[in-house]
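> Give me a 3D structure for the following:
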Amino acid sequence: MSIAETCPCGTGRAYPACCGALHAGARLAETPEELMRSRYSAFAKGDAGYLVRTWHPRTRPADLTLDDDPTWTGLEIVEAADDEVAFVARYIAADGPGRLAERSRFARRGGRWVYVDGDVG
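All right, here's what the predicted structure looks like:
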């Protein structure tokens, strides 16, 4: 498998068999960690529609526009609990490399996991 085929989420699996299946609607995320990984991959691939569909309606923005900057380069799951996932996402922006650390909260809504909100830090 080439790097180009590997899923951005860091599992090492092929994109179509990993987050690609979630992005295409072929299946739903089974855990908050799987949803977090698929959302990271959606940011990396520029799939704003998937991000909106997996964001709790109470907290999602009215408009979500994704830019090409930054370029997401890696995801590390620090901790995954019942309905929270702590992660570090690495990126390269116009002003250089950076990282985003967040503890995200998730909820079950209509039988599926959705992103609620998170604490950056």
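> contacts, neighbours, all on C-alpha from now
Fine.
> ok, the spatially closest residue to D67 that is not a sequence neighbour - contacts?
In this structure, D67 finds its nearest non-sequential neighbour in G46, 7.8 Å apart by CA to CA, 6 or more residues apart in numbering. G46 makes contact with 66-68, according to CA atoms under 8 Å, 6 or more residues apart in numbering.
> Here is the second sequence; please produce its structure so I can put it next to the first one:
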Amino acid sequence: MNCPCCSGKSYEECCKPFHTKTKFPQTAEELMRSRFSAFAIPNGEYLMDTTFPAKRKLHNKKDLQEWGEMNDWTKLEIIKTSGKNLVEFKAHYNDENGTTQIHHEISLFEKLNNRWYYVSGKFLD
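Sure, this is the predicted structure:
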């Protein structure tokens, strides 16, 4: 199976090792890609685990899981990375009504104890 993150690699050699915690993302972009795949699969537990610990109270594993389940995640476009911790991306998906949507965001990531975490995102039009 091709990896949902659109890396061109198989899921087994791309995001699966991150989802199973046998490897950890080494860059903010790798974490971004693995989180997109976690929405596509879906894997709400991984999404919570990779949210910055101080920000987890703002999120809910059940909601993250449902957001993944209710949408058909079709494509990830990495627009650019800035510095080591900003990733601009477009996540393409079909919502529960079958309407094509694009989620355009600049995400902030932070490294803590040698692991990358999602901190926050700024939505773009």
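> need the longest strand for structure 1.
strand 96-109 (DSSP state E).
> quick one on the thing from earlier: looking at the alignment, what does the residue nearest to D67 of structure 1 pair up with in structure 2?
Under the alignment (TM-score structural alignment), G46 of structure 1 pairs with P42 in structure 2.
> got it, and R112 of structure 1?
So, by TM-score structural alignment, R112 of structure 1 is matched to R115.
> And for V88 of structure 1?
Superposed on structure 2 with TM-score structural alignment, V88 of structure 1 falls opposite K90.
> Could I get the full set of strands for structure 1?
With DSSP E as the criterion, structure 1 has strands spanning 71-80, 84-93, 96-109, 112-120.
> Off-centre distance for the third one?
Pointing back at strand 96-109 of structure 1 there. A distance of 8 Å separates the centroid of the chain from that of strand 96-109 of structure 1, by CA atoms, centre = their mean, to the nearest Å.
> Now do the buried residues in it.
If you call a residue buried by 16 or more other CA atoms under 10 Å, then strand 96-109 of structure 1 has these buried ones: 101-107.
> do stretch 29-40 of structure 1 as well
Buried, per 16+ other CA under 10 Å, within stretch 29-40 of structure 1: 29, 31-40.
> what sits against the residue sitting nearest the centre point of structure 2?
For structure 2, R35 is the residue whose C-alpha lies nearest the centre (CA atoms, centre = their mean; 2.1 Å). By CA under 8 Å, 6+ apart, the contact set of R35 of structure 2 is 46-47, 50.
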